[in-house]
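**Q** This is the structure alone, sequence omitted:
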């Protein structure tokens, strides 16, 4: 008669205890968590920097006249006239 096969191999038992803290590729879980944490911090910093209001608005050149109907240097070599009809 044939002997029943023993599923237990010799040596230490194989199980989760030998693989604790490691993924299938052999990368430690702590390294994966560290990379994920750095990525989250980088994304949060990027969002913070891009949504922060600027200290001042756009700079207006000193030679632009903002209180008149014309803008720019009156002695400029090129002038542009704009006509509008609001009907």
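**A** Done, it's in. Please read all numbers here as calculations on a predicted model, not as lab measurements. Numbers count the residues shown, from 1 in each chain.
**Q** going forward, measure contacts and count neighbours with C-alpha atoms only.
**A** OK.
**Q** Report the secondary structure element holding residue 42.
**A** Residue 42 is part of helix 29-51, with elements assigned from DSSP states H and E.
**Q** Check which residues of that helix are buried.
**A** Within helix 29-51, no residue counts as buried by 16 or more other Cα atoms under 10 Å.
**Q** Does anything pack onto that helix? Which helices or strands?
**A** Using 3 or more Cα pairs under 8 Å, 6 or more residues apart in numbering; DSSP states H and E, no helix or strand is in contact with helix 29-51.
**Q** hold the first one in mind and look at this next one:
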């Protein structure tokens, strides 16, 4: 084996130290950061929903305006057809 007997003797302690440090990092840094990211995600999600609602309302108003214009155009065409049909 590459490691000497002395290193093999201390390897479990090194492993324990690394694992303890990793656990400490996870509980003191990553876990609170996870909550911060989760809160920011909920804020972002609410903003996105509001933007989609606004976009949907604008789109519906635009469709309503287009529908109104189409109805006016159809009425004008009917009036023109009636004029041309009665004068022939």
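**A** Thanks, I have it. On a predicted model such as this, the values are computed, not experimentally measured, just so you know.
**Q** TM-score for these two?
**A** Superposed pair, TM-score by TM-score structural alignment, normalised by the length of the first structure: 0.46. Supporting alignment: 63 aligned residues with a Cα RMSD of 3.3 Å.
**Q** where along the second structure do the helices fall?
**A** Here the second structure has its helices, by DSSP state H, at 5-25, 31-87.
**Q** so the longest one versus helix 5-25, what angle?
**A** It refers to helix 31-87 of the second structure. 50 degrees (axes from the mean of the first three to the mean of the last three Cα atoms, to 10 degrees).
**Q** if I look at residue 67 of the second structure, how far off is residue 78 of the second structure?
**A** 16 Å (Cα to Cα, to the nearest Å).
**Q** what does residue 62 of the second structure give?
**A** As judged by Cα to Cα, residue 62 of the second structure and residue 78 of the second structure stand 24 Å apart.
**Q** just residue 42 of the second structure next, same as before
**A** 53 Å.
**Q** Check residue 71 of the second structure too.
**A** Distance from residue 71 of the second structure to residue 78 of the second structure, by Cα to Cα: 10 Å.
**Q** ok, now residue 6 of the second structure?
**A** Residue 6 of the second structure is 101 Å from residue 78 of the second structure, by Cα to Cα.
**Q** More neighbours: which of those two?
**A** Relative neighbour count places residue 78 above the other of residue 6 of the second structure and residue 78, with 12 against 8, counting by other Cα atoms under 10 Å.
**Q** Would you enumerate the residues in contact with the more buried one?
**A** By Cα atoms under 8 Å, 6 or more residues apart in numbering, the contact set of residue 78 of the second structure is empty.
**Q** From residue 84 of the second structure, how far out is it?
**A** For residue 78 of the second structure relative to residue 84 of the second structure (Cα to Cα), the value is 10 Å.
**Q** same check, this time on residue 42 of the second structure
**A** Residue 42 of the second structure is 62 Å from residue 84 of the second structure, by Cα to Cα.
**Q** try residue 39 of the second structure
**A** 67 Å.
**Q** can you check residue 14 of the second structure too?
**A** Taken as Cα to Cα, the span from residue 14 of the second structure to residue 84 of the second structure is 98 Å.
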